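>>> after the sequence you'll find the predicted model.
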Amino acid sequence: MKTAEIAQRYLDYFERNGHTIVPSASLVSDDPSILFTIAGMVPFIPYLNGTVPPPYPRAADVQKCIRTNDIEEVGKTARHGTFFQMLGNWSFGDYFKEGAIGYAWELLTSSEADGGLGFDERDLWVTVYEDDDEAASLWKKIAGLPEARIQRFGAEDNYWSTGQPGPAGPCSEIYFDRGPKYGRDGGPAVDDSRFTEIWNLVFMQYAITNVRSKTEFDVVGELPKKNIDTGMGLERVAFIKQGVDNMYETDQVRPVLDRAVALSGRPYGAVHEDDVRYRVIADHIRSSLMLLSDGVTPSNEGRGYILRRLMRRSIRAMRLLGVDAPTFPELFSASRDAMKSAYPVVDEDWARISQYAFAEEETFLRTLASGSTILDLAVTQTKDAGGTELAGSEAFLLHDTYGFPIDLTLEIAEEAGITVDRDGFDTLMREQKARAKADAKSRKRALADVSVYGDFRAKGETVFTGYTDLETESSVLGILVDGVPTDRATEGQIAEVILRETALYAESGGQVADKGVIVGPGYELEVLDVQKPVPGLVSHTVEVTRGDVGLGAPATSVVDRANRRAARQAHSATHLVHAALRDTLGKTATQAGSLNRAGYMRFDFSWSQALSAETRTEIEEIANNAIYDNLEVTTRVLPLADAKELGAMALFGEKYGETVRMVDIGGPWSRELCAGTHVATSAEIGLISLVSESSVGASNRRVEALVGHDAFRELAAERALVAELSANLKAPRDQLVARIAELGANLKAAEKKIAAFEAGKLAERAPELAASATTTGPFRVVSAAIGAVGSADDLRTVALAVRDRLGDEPAVIVLGAVAGDRPVVIAATTARAREAGAKAGVLAKTAAGVLGGGGGGRDDVAQGGGTDAALLPDALSAAVRALEVA
């Protein structure tokens, strides 16, 4: 039974039993405390904890999930995968334990001919929470399971909570017996490899508080509405139904594994280490494909870092299998073909997905090449200094700064005959993880518990009137001070105010929040920010500038008209620039993020190379021609499927409901899903002036533009600057470029003459410096700070001139100077000095360490530098002392 068929049978079964079928949410989680949708229940948290009223009493879905906390286990077990799909059925105050158990048992054990999954009842075991007699009794009643196949576990295994105060409850897990080939008999309590968990039924019936750990908390009482949250692992059911040993060999994953085998030429199933690598590749390529399809792009932080790590682990595994050439074009294509029947977007959006994937592989292959060079140098320096162990800090630098894998560092070091201070590396890694964890916790704390908004959201959605009105009368629904609900805010306080209706736009879709005020009898509130803390609810952060405001008070939200007008211009300009980019570069130049505020817009798009000046001009011209043509701007609210069929573009990472707002500028020329505010016709934008274009990653570019009056003021300032230059240089405007080029050439010529003069003066010092040589051990040493020089090259010239004068002696020259306000050191050695053990690279590095910088180089000549020029005498002394142990 194919994976997609299992999923469809699941959905069909629950739809027949009155459940609303809900599409999978994005892998990018709405919850700011987590990066990804890590479990099937994540999209339903607002309904489960009562923050948002559920739109249906019961539902079922197939949810895409990413979980990387067990990434090191991927490939080693039958069930660990970073991307997985969770089949779930949900009840929000509707059916409870008896319904959940009945549905699960019927679907699992009904014959395939009747639409079930066809499991043999004799192969199924269950676990229940140790005190949940009700669940145990229901399993006997509904499924006829004997006591021996119902095992009781403690809270560590069979009690669910979010880890925070709120809803919780016991759970019951269903296990499949894979048979004696896979381990000992006796149920999941004896062997959870033979007995594989396939379904978890969570009975959310209690409210808990004072959560101290997973197993330590206080039960407040029963929830007024009890919920059901279930999750069945699609991959686990698939590998059982398909008769294979693990999830990596199922129909959606195995094609990638087979392609990797073909590329490497090594068989699967022959060598354990190779098999693990093949499974890692198969899993990580699929996970990367799915993350890219949901708009995540490779980067060095957050979600992008996780994606980059998955992709680079795949590249690394292929390298260990003997393949150094690019493999992503074949591996990603194999994954696309395996997944497109379940997720058509991976095929429809292949041009964009493949662009990011292939560029990332190309970048990392270059990283491996450059990292190998850096590592080779570190190894050489370690051995030259008489060491046998590469410092943990060096290995960590390669990993953290260059993305060079530690296992590759270990391999190369071993080949060179030295070890790596793995304990030192691991210590630095732990410190980094601790910092990241602390940062995540602080962010989680800073984003207060959204359950505080539950009572307000339960009264209905905030009505946004700002598309048509800039003032709206309403009333105060809620007030929070320091995150705590209160009935009044007084003059001078910062508070959150929730209204039933508002004309003020809440930040979303790249558009910043409106400016404005909220006024009522005896009070005035300056609006500092407008946000949506939970879906459907708008909260205004305000400063009470006059009077007091209380619950239920009349309130009129007033939008700053000038700011809104400029914000509308900027948002509509963003759409025009997007359309112009696609006209110029093609359909793969898709949006990767945006920001627009009054007078300014920023637009990120998928593209891997800088735009030429001609291309920038063309994009700017197309966008401004659209303004000149005074295109009509229309908005429509329609079903999401209809909007997509009409070709509307969606912003990756944005969440869309079943109905969406579609904005057209000039009909289909610019057609996007957008909840922002816009002008009525394109001429209202006035003017777009592109001011910059830059890189924001290996495959992303960014354009920034000024809009409307801000664009006009910028161009007026440039015109004034041109006029001033023209007057000062006594050249007409059309001759300015030639005149400035002429002045530049004259300046360069003058600089060359000055540099030649200064170099000559420095060279004249060579005899004096050579004559100052002193003896240290077997060496004749020249050590001096010679003041300021034009560049490090000038200092190098002097050092080499001194060395030439001492060429027949075992001479060492260490000179220091200040170049451009920074200290620089040059070390040089003669052939006889090198024979006696002097190494210029070691001396330069020693001196640079005193200066607070770095250095190194060849044995004959090397350079170092730092930040503190006052330490030059100490640096030179340190280098001379290093000779004593050479």
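Everything's here; your move. Numbers count the residues shown, from 1 in each chain.
>>> from here on, just use CA atoms for contacts and neighbour counts.
Will do.
>>> roughly how far is the longest helix seen in the chain from the heart of the chain?
Longest helix in the chain, counting residues (DSSP state H): helix 350-384. Helix 350-384 sits 20 Å away from the centroid of its parent chain (C-alpha atoms, centre = their mean, to the nearest Å).
>>> helices or strands up against that helix?
Contact partners of helix 350-384 among helices and strands, from 3 or more C-alpha pairs under 8 Å, 6 or more residues apart in numbering; DSSP states H and E: helix 272-293, helix 302-320, helix 328-339, strand 389-390, helix 392-402.
>>> any buried residues in the second one, and which?
By neighbour count on 16 or more other C-alpha atoms under 10 Å, the buried set for helix 302-320 is 303-304, 306-319.
>>> likewise for the third one?
Neighbour-count burial for helix 328-339, with 16+ other C-alpha under 10 Å as criterion, is recorded at 328, 331-336, 338-339.
>>> what's in contact with it?
Under the criterion C-alpha atoms under 8 Å, 6 or more residues apart in numbering, residues 251-253, 255-256, 259-260, 285-286, 289, 346-347, 354, 357-358, 361 lie in contact with helix 328-339.
>>> do the same with the fourth one
Where contact means C-alpha under 8 Å, 6+ apart, the residues beyond strand 389-390 that reach it are 378-379, 382, 413, 418-421.
>>> how about the last one?
With contacts defined as C-alpha under 8 Å, 6+ apart, helix 392-402 is touched by 367, 371, 375, 378, 404-406, 409, 420-426, 428-429.
>>> repeat that for 6 Å
404-405, 421, 424-425 (C-alpha atoms under 6 Å, 6 or more residues apart in numbering).
>>> same check, this time on the first one
Residues outside helix 272-293 that contact it (C-alpha under 6 Å, 6+ apart) are 74-76, 83, 248, 253, 256-257, 268, 307, 310, 314, 317, 335, 346, 353.
>>> as a check, name the ranges of all strands in the stretch 101-250 of the chain.
124-129, 150-153, 159-161, 166-177, 195-209, 218-233 (DSSP state E, counting those that start in this stretch).
>>> quick check: which of the ones you listed is nearest to residue 773?
Proximity to residue 773 (C-alpha to C-alpha) singles out strand 159-161 among the strands of the stretch 101-250 of the chain, at 76.4 Å.
>>> please tell me I have it right and residue 640 contacts residue 656.
No: Residue 640 is not in contact with residue 656 according to C-alpha atoms under 6 Å; the separation is 7.7 Å.
>>> take this one as well and set it beside the first:
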Amino acid sequence: MDTAEIRRRFTDHFERNGHTLVPSASLLLDDPNLLFVNAGMVPFKPYFLGQETAPYARATSVQKCVRTLDIEEVGKTTRHGTFFQMCGNFSFGDYFKEGAIRLAWELITGPVDSGGLGFDPELIWVTVLPSDDEARELWHTVAGLPYERIQDRGLEDNYWNMGVPGPGGPCSEIYVDRGPEFGPDGGPNADEDRFLEIWNLVFMQEELSAVRSKADFDVAGPLPARNIDTGLGLERVAYLLQGKQNMYEIDEVFPVIERAAELTGRAYGADAGDDVRFRVVADHVRSALMLIGDGVTPGNEGRGYVLRRLLRRAVRSMRLLGHEERALPELLPVSLAKMKLGYPQLEADFERISRVAYAEEDAFRKTLAAGTQIFDVAAGEVKQTGETTLSGAKAFALHDTYGFPIDLTLEMAAEQGLAVDEQGFRSLMAEQRARAKADAKSKKGQHADTSVYRGVLDANGPTQWLAYETLETESAPVALLSGGARVEALREGEVGELVLDRTPFYAESGGQAADAGWIEFDGGRLEVVDVQRPVKGLVVHRVRVAEGELALGAAGAGALQARVDPQWRIGARQAHSGTHVVHAALREVLGPTALQSGSYNRPGYLRLDFGWTQSLSPDQLRDVEQVANQALRADLPVAWQYMTLPEARDWGALALFGETYDESQVRVVEIGGRWSRELCGGTHVDHSSQIGTVVVTGESSVGSGNRRIEAFTGVEGFAYLARERDVVAELTGLLKTQPDDLVGRVGDLVDRLRSTERELDRLRVAQLLAAAGSVADAASDVGGVAVVAHRVDGAGGSDVRTLALDVRNRLASDRPGVVVVVGVADGKVAVVAAVNEAGQARGLKAGDLVKTLGPILGGRGGGKADVAQGGGSDVARVDEALAAVPAAVAGVAGG
């Protein structure tokens, strides 16, 4: 049974039993605790936490997931994968333990010809929390399981919570016996390789007030409504039903291994070490495909770093398997061919996905080349000291700073007869992971405490939001808050939060800044400084009391006038519509794969992030600006309408990566019909000409594979152009030329300046060399060695090197000679040592001399025996350093 069929059977089973099918959310959700969605229940967290009311009593989904803690284990076990799919069924205050157990049992043991998965009931084992007698009895009575196949497990295994205060409850895990060839008998408590967990049923029934660890928490009491959350691992079920040994051999993954084997000429199954690498390749290529598909681009931190690591581990593994050519163009399309069956949007977006992935592989190949050079230097330094082990610190620096994998460091060290302090490297890696874990832990609990807002919403209903219809409303205060708690009044000068029964203010969302304005009442005035939606349906105004005192229940507070600043709203509408116009212009100039990955706009200003692997040329920027302004001149109509999410996709509307949309109703904004269609909840102009102008001011990188374009609109755009005009006018006045001739005139001045600088450099070098003769004549004799130790003020590194070499050449060639020149310029010290052949024959080395002077000057340096250079920062000790030269020479040559 292939994976797609298992997925279909799961959702069909639960739809037949009254569940609403919810499509997989993006792997990226706005959650401070998560880099990626890592469990099937994550998109439903607002319902479980009570932040929102679930729109259905029962739901089912097959959710894309990524877990990053197991990256190092990928390929080594049968069940660790970075990307996986979690099948789940959820009940929000509807059925509970009996329903969950019955529905799970019917699916896993139901006959294949009746839509079930067909597992032999005699091979099923389950675990329960020791105190959960109810679940134990239900498994016995509903499923008919004998008590000996219902095993107890403690809180660590069979109790679920989020790691923060909130819902929790016991869980029950379902296992399949794979047979005696996989391990000893005795159920999951005896061996988890033989008895493989496929499904976890979570019974949310308690409210936790404190969570100190998975097994240490405080229970405040029962939940108001008991919920069900289950998760079945699709890949695990697939490899059991397909008769495979592990998840890497299922139909969605193994074709990548087959192609990798063809490319490398090595057979899968012939060598244990190679098999791990093949599995790493297959898992990471699939994971990267899914991550890029959801808008992640490679970078040096967060989600981008995870993707970069996955891609580089895949490329590195192919290299260790013997394939040193580009690998991803051969492997990524193979993964696409299988994954598009479940996620057809991948095929439509593959041009963008592949461009991001291939660019990262090319960058890594350059890193490998540069890292090899850095490794050679490090290895050379180790050999010079007579050591045979590369330190863990150097191996870690190669890995952490340059992205050079430890496996390659080990391989190349062995080729040069060196060992690597792996223990030291692992220790530093563990410290880094501990810091990352501590950082992640410090962010735990950042689920905003929305209980006070939820209480306001439950008591008063949703805010009547009129931002699309009007700039002014007569409103009544519903609640006042300060410091996260409800208060009865806000006094003059205080800052707090105000909830109104109705409001014209736009709450920050979709990249658009919140409206500004005023709320007035009898005897007072509030300045609106921010507007947010902490829970769905509730609009909260952050206000500063400019005049008077606002008290709930006071006569003067009965009617408030809420007024949006009209100029602010005009600018905001221009900027938001301008963002859509720039996005459409980018796609027209660069192609359909230039998709927005984020945006921000405020009155008169916009920035738009989009997936692209290289900087835009000046011509491309001008083209984008020109296309945008042509759209403004065409006075394109701007319209919006509501439809279901599937309808919007069929209509060609673009959705922002990582955003979660209501399936039943989305707002589609179009400019010029099909030219620009996007899902958007922002405020917009009625015709494109009302944007005024679009002035592109810059384009920059915001991470590998992601660019940012910035622009001004409306009055702010014209003001920017006016400033540019003023600059041109001032320059033409200073240079006494016409605007059309300005560029040529400035170019001439730059050429003359460069020519003058070159002449000055030539004169300075000539002056230095003119003094070389007298410097050489002043050489002292140290044990038969001619020694020059000379200071030059105002000379940098290249000048110092030129002088040192010239002085050395002027010394007698048949007599040992040493030249050390120290230059001082701009508070920095440059040191160059030069030793002639006769001096080298006496054992004198330029590199050793520089290393001797480095600590005195507060710096370091090194080089070869004939020439070496270094630097420092302690100008006050230059003379002391020069005085040390004769002693250093004497220590080697005698005298």
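That came through, no problem. Note that the structure is predicted; figures quoted are calculated from it, not measured.
>>> now the helices and strands packed on helix 350-384 of structure 1 in CSV, please, with extra columns for distance to residue 118 of structure 1.
Converted to CSV, those look like this (distance: least, C-alpha to C-alpha, whole Å):
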stretch, distance to residue 118 of structure 1
helix 272-293, 27
helix 302-320, 35
helix 328-339, 24
strand 389-390, 58
helix 392-402, 49
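>>> and of these, who's closest to residue 833 of structure 1?
strand 389-390 (26.8 Å).
>>> which residue ranges form the strands in the stretch 651-800 of structure 1?
Along the stretch 651-800 of structure 1, the stretches classed as strands by DSSP E, counting those that start in this stretch are 659-665, 670-673, 688-695, 700-707, 774-776, 779-789.
>>> sorry, slip of the keys, the one I care about is the stretch 501-650 of structure 2.
Under DSSP E, counting those that start in this stretch, the stretch 501-650 of structure 2 gives strands at 502-503, 517-521, 524-532, 540-547, 550-551, 560-564, 596-602, 605-611, 638-643.
>>> can you redo these as TSV with mean neighbour count and distance to residue 435 of structure 2?
TSV is the format used below for the strands of the stretch 501-650 of structure 2 (neighbours: other C-alpha atoms under 10 Å; distance: least, C-alpha to C-alpha, whole Å):
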stretch	mean neighbour count	distance to residue 435 of structure 2
strand 502-503	24	45
strand 517-521	22	43
strand 524-532	21	33
strand 540-547	22	35
strand 550-551	22	47
strand 560-564	21	46
strand 596-602	22	29
strand 605-611	24	30
strand 638-643	15	46
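>>> could you report the neighbour count for whatever residue of structure 2 lines up with residue 668 of structure 1?
Superposed on structure 2 with TM-score structural alignment, residue 668 of structure 1 falls opposite residue 674. By other C-alpha atoms under 10 Å, 12 other residues sit near residue 674 of structure 2.
>>> so which of the strands of the stretch 101-250 of structure 1 is nearest residue 18 of structure 1?
strand 218-233 (14.6 Å).
>>> quick one: residues in contact with the closest one.
86-93, 198-210.
>>> repeat for stretch 580-587 of structure 1
Outside stretch 580-587 of structure 1, the residues that touch it by C-alpha under 6 Å, 6+ apart are 589, 619, 622-623.
>>> now, the residues you listed that are in helices?
Counting by DSSP H, the contacts of stretch 580-587 of structure 1 place 619, 622-623 in helices.
>>> any idea how far the most centrally placed residue in structure 2 is from residue 288 of structure 2?
By C-alpha atoms, centre = their mean, the mean C-alpha position of structure 2 lies nearest to residue 303, the distance being 2.5 Å. Using C-alpha to C-alpha, to the nearest Å, residue 303 of structure 2 is found at 11 Å from residue 288 of structure 2.
>>> try residue 864 of structure 2
In this view, residue 864 of structure 2 and residue 288 of structure 2 are 45 Å apart by C-alpha to C-alpha.
>>> of the two, who's got more company?
Set residue 864 of structure 2 next to residue 288 and count neighbours by other C-alpha under 10 Å: residue 288 wins out with 26 against 14.
>>> rewinding a little: filter the contacts of strand 218-233 of structure 1 down to the buried ones, PyMOL style.
Entered in PyMOL, the line below selects the buried ones among these, by 16+ other C-alpha under 10 Å:
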select buried, resi 86+87+88+89+90+91+92+93+198+199+200+201+202+203+204+205+206+207+208+209
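>>> any chance of the contacts of stretch 580-587 of structure 1 in a markdown table, with neighbour count too?
Formatted as a markdown table, the contacts of stretch 580-587 of structure 1 follow (neighbours: other C-alpha atoms under 10 Å):
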| residue | neighbour count |
| --- | --- |
| 589 | 22 |
| 619 | 22 |
| 622 | 18 |
| 623 | 23 |
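>>> save those residues as TSV, and put in distance to residue 151 of structure 1 too.
Below are the contacts of stretch 580-587 of structure 1 laid out as TSV (distance: C-alpha to C-alpha, whole Å):
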residue	distance to residue 151 of structure 1
589	56
619	67
622	69
623	67
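>>> run a quick neighbour tally on the residue nearest to residue 420 of structure 2 when sequence neighbours are not counted.
If the residues on either side of it in the chain are set aside, residue 420 of structure 2 comes closest to residue 390, at 4.7 Å by C-alpha to C-alpha, 6 or more residues apart in numbering. Other residues lying near residue 390 of structure 2 total 23 when counted by other C-alpha under 10 Å.
>>> tell me the one of the buried residues of helix 328-339 of structure 1 nearest residue 739 of structure 1?
Distance to residue 739 of structure 1 across the buried residues of helix 328-339 of structure 1 (C-alpha to C-alpha) is lowest for residue 328, with 51.1 Å.
>>> quick one: the closest one from residue 796 of structure 1, how far?
The gap separating residue 328 of structure 1 from residue 796 of structure 1 is 46 Å, by C-alpha to C-alpha.
>>> what does residue 679 of structure 1 align to in structure 2?
Using TM-score structural alignment, the partner of residue 679 of structure 1 in structure 2 is residue 685.
>>> how near is the residue lying farthest from the centre of structure 2 to residue 893 of structure 2?
Going by C-alpha atoms, centre = their mean, the residue of structure 2 most distant from its centre is residue 784, 63.7 Å out. Residue 784 of structure 2 is 8 Å from residue 893 of structure 2, where distance means C-alpha to C-alpha.
>>> contacting residues for the residue nearest to the centre of structure 2?
With contacts defined as C-alpha under 6 Å, 6+ apart, residue 303 of structure 2 has no neighbours.
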